[in-house]
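Participant: Need a 3D model of the following:
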Amino acid sequence: MSDNILPMNGSCRCGRVKIRIGAKPIITMACHCTGCQKMSSSAFSLSAAIPTEGFEVTEGEPVIGGLHGAARHYFCPYCMSWMFTRPDGMDFFVNVRPSMLADPDKFPPFVETYMSEKLAWAATSAAYSYDKFPPMEDFPRLMQEYAALPA
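Facilitator: As a prediction, the model looks like this:
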């Protein structure tokens, strides 16, 4: 992903909550778990892990929805679009739903997770697939490979 498209703005479906990213993702992912399927009303959820300092809500007040657990899922209070997630204990990034951004095609998934729960017909272009989540020791290599991808 090229720096020349940043910052990039985005919004929920109704436009009442607006966001901006000003940093390249650390990594992009698709999650096929049944929880993400239900929360996204789709075959999988998409994430772009944006460094925290490169993310901001520029308008509106998102609310926490989903399971209200260790991962705080933020939604527009009006249209209920799932916009981003802040996982507890991982304050260095925000998982932004790329479909909220002005040019979501710039954020294809590099890794896909929970292949053990994926719908048989669902497919992505991800370079790596895992039955659950990648082992923590894989993340430095995955992030390094993702960062080295051509823009």
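
Participant: hey, let's count contacts and neighbours off CA atoms from now on
Facilitator: OK.

Participant: quick one: the residue nearest to the spatial centre of the chain from Asn95, how far?
Facilitator: With distances taken as C-alpha atoms, centre = their mean, Ser47 lies nearest the centre of the chain, 1.6 Å away. Relative to Asn95, Ser47 is positioned 5 Å away (C-alpha to C-alpha, to the nearest Å).

Participant: Tell me, how many residues neighbour Tyr130?
Facilitator: Applying other C-alpha atoms under 10 Å, we find 14 residues neighbouring Tyr130.

Participant: Phe110 is in contact with that one, correct?
Facilitator: No. Between Tyr130 and Phe110 there is no contact under C-alpha atoms under 8 Å: 11.5 Å.

Participant: looking at this structure, which residue ends up farthest from its center?
Facilitator: For the chain, the residue at maximal distance from the C-alpha centroid (C-alpha atoms, centre = their mean) is Ala120, at 22.0 Å.

Participant: To compare with the earlier structure, here is another sequence to fold:
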Amino acid sequence: MAEDWTLPWAGGCRCGRLRFRVEAPPLLTMACHCRGCQQMTGSAFSLSVAVPEAGFSVTSGEPVIGGLHGAHRHFFCDHCKSWVFTRPDGLGDFVNIRATLLDDATWVVPFVETQTAEALPWALTPAPHSFERWPPMEEFPAFIEAFAREGARPR
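Facilitator: Below is the predicted model of the structure:
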């Protein structure tokens, strides 16, 4: 249902030196409540929009790897240190953008929330799919298909 999306979108870090562009419809919106995401965001959870890697590009600035420097590469602005996106290792060809760094993030509602066992008790979201840990990876194609039909859209 790519016709449902008004693209492209732009976004960037807090200082504006690192900018990106999205030219493909998102696969999924998610909130992760794990302690690592809480620590990296300084908030109750990490809110992200997964987009196909082929539909994502950095248009200005040079991202640097931050976070734990592990298999899941977390990219930050070198100047303001904003966590901008993640390229998860071994989970497919997508990029997880920090949703609130889109120029217009008002439409983003998590479709899936994970790691609720670590959630702050007051911080659960209206996501229709909620898991104490990570759902099995084989379930994600069904979530992506359902999000294409039912997920929130920009107004």
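
Participant: Show me where the second structure has its helices.
Facilitator: 35-41, 140-150 (DSSP state H).

Participant: Nearest to Asp89 of the second structure, out of the ones you listed?
Facilitator: helix 140-150 (15.6 Å; C-alpha to C-alpha).

Participant: mean shift of the closest one relative to the first structure?
Facilitator: Superposed on the first structure, helix 140-150 of the second structure shows a mean distance of 0.9 Å to its aligned residues (mean C-alpha distance after the TM-score superposition for the first structure).

Participant: That helix: how far from the chain's middle?
Facilitator: 15 Å (C-alpha atoms, centre = their mean, to the nearest Å).

Participant: Next, the residues that contact that helix from outside, please.
Facilitator: Met1, Leu27, Leu28, Phe111, Val112 (C-alpha atoms under 8 Å, 6 or more residues apart in numbering).

Participant: wait, what's in contact with the residue nearest to the centre of the first structure?
Facilitator: Counting by C-alpha under 8 Å, 6+ apart, Ser47 of the first structure touches Thr28, Met29, Ala30, Asn95, Val96, Arg97, Pro98, Pro109.

Participant: go on, Gly60 of the first structure?
Facilitator: Contacts for Gly60 of the first structure (C-alpha under 8 Å, 6+ apart) come out as Arg16, Val17, Lys18.

Participant: Which PyMOL command selects the buried ones in the residues you listed?
Facilitator: Only the buried members of the contacts of Gly60 of the first structure enter the following PyMOL selection, criterion being 16 or more other C-alpha atoms under 10 Å:
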select buried, resi 17+18
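
Participant: Let's see which of the contacts of Gly60 of the first structure end up in strands.
Facilitator: Lys18 (DSSP state E).
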